[in-house]
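Trainee: Just a sequence and a predicted model for now, questions to come.
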Amino acid sequence: MGATERPMRRKEYEVTDTAVIRHILGRATLCRVAMVDGSEPYLVTMNCGWDGEHLLLHGAIQGRKLDILHANPRVCVEVDEDVQLVFGATGEECTANYVTVIGTGTVSFVLDSSAKNRDLNVIIGQCHPGVPKEVFPDEALSRVVVLEVQFDHLSCKAKGTTPRP
């Protein structure tokens, strides 16, 4: 077990089926990406796509997140679905149901134009189903960065609901 991995405290909520975890990643359209800027945490919400191996992200070609990732490519990513607040008569009865996947890994920058095209089409296909695949012109590709997250650890937790396959 790596330095960032810990056993899940509430084992009754743990989801260990990797096929279910991959399906959740394959449905996600938004994720939260945490990184470390020197000694400060930094968190952004990004569109995402899953190619079966990597979580794919895209964004502008400059900005704080890219400066951070060039200096330290380690990230923690969170994806959730089926989030529902459960209201009760007292504070003790209030809770939330959810499915969440958390992964740690390393970001790599996709530089090859054909790989960028492929990855952007995965993201668009996942976030905007029905939009046809396209070949992006080099000028358009020069305005975006594409990132691949290679996970070294994934965990999934489901509370109050069963993850959809």
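Mentor: Right, received. Where do you want to start?
Trainee: Going by C-alpha atoms from here, please, whenever you check contacts or count neighbours.
Mentor: Noted.
Trainee: Helix or strand: which one has the nearest residue to residue 102 once chain neighbours are set aside?
Mentor: What sits nearest to residue 102 in space, not counting adjacent residues and going by CA to CA, 6 or more residues apart in numbering, is residue 78, at 4.6 Å. Under the criterion of DSSP states H and E, residue 78 resides in strand 74-86.
Trainee: just residue 119 next, same as before
Mentor: Assessed by DSSP H and E, residue 119 sits inside helix 113-127.
Trainee: which residues in this structure form helices?
Mentor: For the chain, the helices defined by DSSP state H cover 18-27, 64-71, 113-127, 138-141.
Trainee: So which of those is nearest residue 38?
Mentor: With respect to residue 38, and counting by CA to CA, the nearest of the helices of the chain is helix 64-71 at 8.2 Å.
Trainee: any idea how far residue 54 is from the residue nearest the centre of the chain?
Mentor: Taking CA atoms, centre = their mean, the centroid of the chain lies closest to residue 31, which sits 4.3 Å from it. Applying CA to CA, to the nearest Å, one obtains 13 Å for the distance of residue 31 from residue 54.
Trainee: A further structure is provided below for comparison with the first:
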Amino acid sequence: MPKKWLTESEAFGYLAARTEGRLATCDADGQPYITPLNYVFHRGNIYFHCAPQGHKLDNIAANNRVCFEVSQSDKLVFNEKACGCSTRYTSVVVFGKARIVNDTAEKIDALNTLTARFAAGRPFAAVDAAMVNGCVVVAVSVEKISGKKNVDPDAAP
């Protein structure tokens, strides 16, 4: 199965094009925890919002080092032997640090960018300073990124 490592630029492009990913955090005892979430890649950070309390925020407070993953399965490849079965996929993994966004302007910018992404051209009520108190915005800085594709052998390079 030919695998193709993505260039850093391709990995960032894939990250920017997606809207759903999985955030891996660890608690103070090292217990991993994975959260699926919606996000936007904006100004070099992964941004998402969440409730003001919860397991992932507890973990980020205990250990701000995180891993973030986005992927898609393009097709399943069946073979009569288990070791011959495979998936054609694209995936990107990010390692970084998470922080709670406390700056009101950054929080507004992130929430409006996230909303605009999901609005997909439809009008929406922009977030303002009076509205940002109801949720927490988290920014994940990208320290390392990698990606790969498992492609069909006859696919164009």
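Mentor: Looks like it arrived, so ask away. These numbers were taken from a predicted model, which means no experiment stands behind them.
Trainee: Could you dump the helices of structure 1 into TSV and include mean neighbour count and distance to residue 86 of structure 1?
Mentor: Formatted as TSV, these follow (neighbours: other CA atoms under 10 Å; distance: least, CA to CA, whole Å):
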stretch	mean neighbour count	distance to residue 86 of structure 1
helix 18-27	17	22
helix 64-71	15	34
helix 113-127	19	28
helix 138-141	12	44
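Trainee: quick one, which of these is nearest to residue 41 of structure 1?
Mentor: Closest among the helices of structure 1, once you apply CA to CA, is helix 64-71, at 10.2 Å.
Trainee: Can you give me the stretch of structure 2 that the closest one aligns onto?
Mentor: Under TM-score structural alignment, helix 64-71 of structure 1 corresponds to residues 55-62 of structure 2.
Trainee: Check what contacts that stretch and list those residues.
Mentor: 25, 26, 27, 28, 33, 35, 66, 98, 99 (CA atoms under 8 Å, 6 or more residues apart in numbering).
Trainee: Out of the residues you listed, who's the most crowded?
Mentor: residue 25 (25 neighbours; other CA atoms under 10 Å).
Trainee: Residue in structure 1 paired with it?
Mentor: Using TM-score structural alignment, residue 25 of structure 2 pairs with residue 35 in structure 1.
Trainee: Would you mind confirming that its match is in contact with residue 45?
Mentor: No. In this structure, residue 35 of structure 1 is not within contact of residue 45 by CA atoms under 8 Å, at 11.7 Å.
Trainee: Report the distance from stretch 56-64 of structure 1 to the chain centre.
Mentor: 14 Å (CA atoms, centre = their mean, to the nearest Å).
Trainee: Report the angle between the helix holding residue 119 of structure 1 and helix 18-27.
Mentor: Helix 113-127 of structure 1 and helix 18-27 meet at an angle of 90 degrees, taking axes from the mean of the first three to the mean of the last three CA atoms, to 10 degrees as the criterion.
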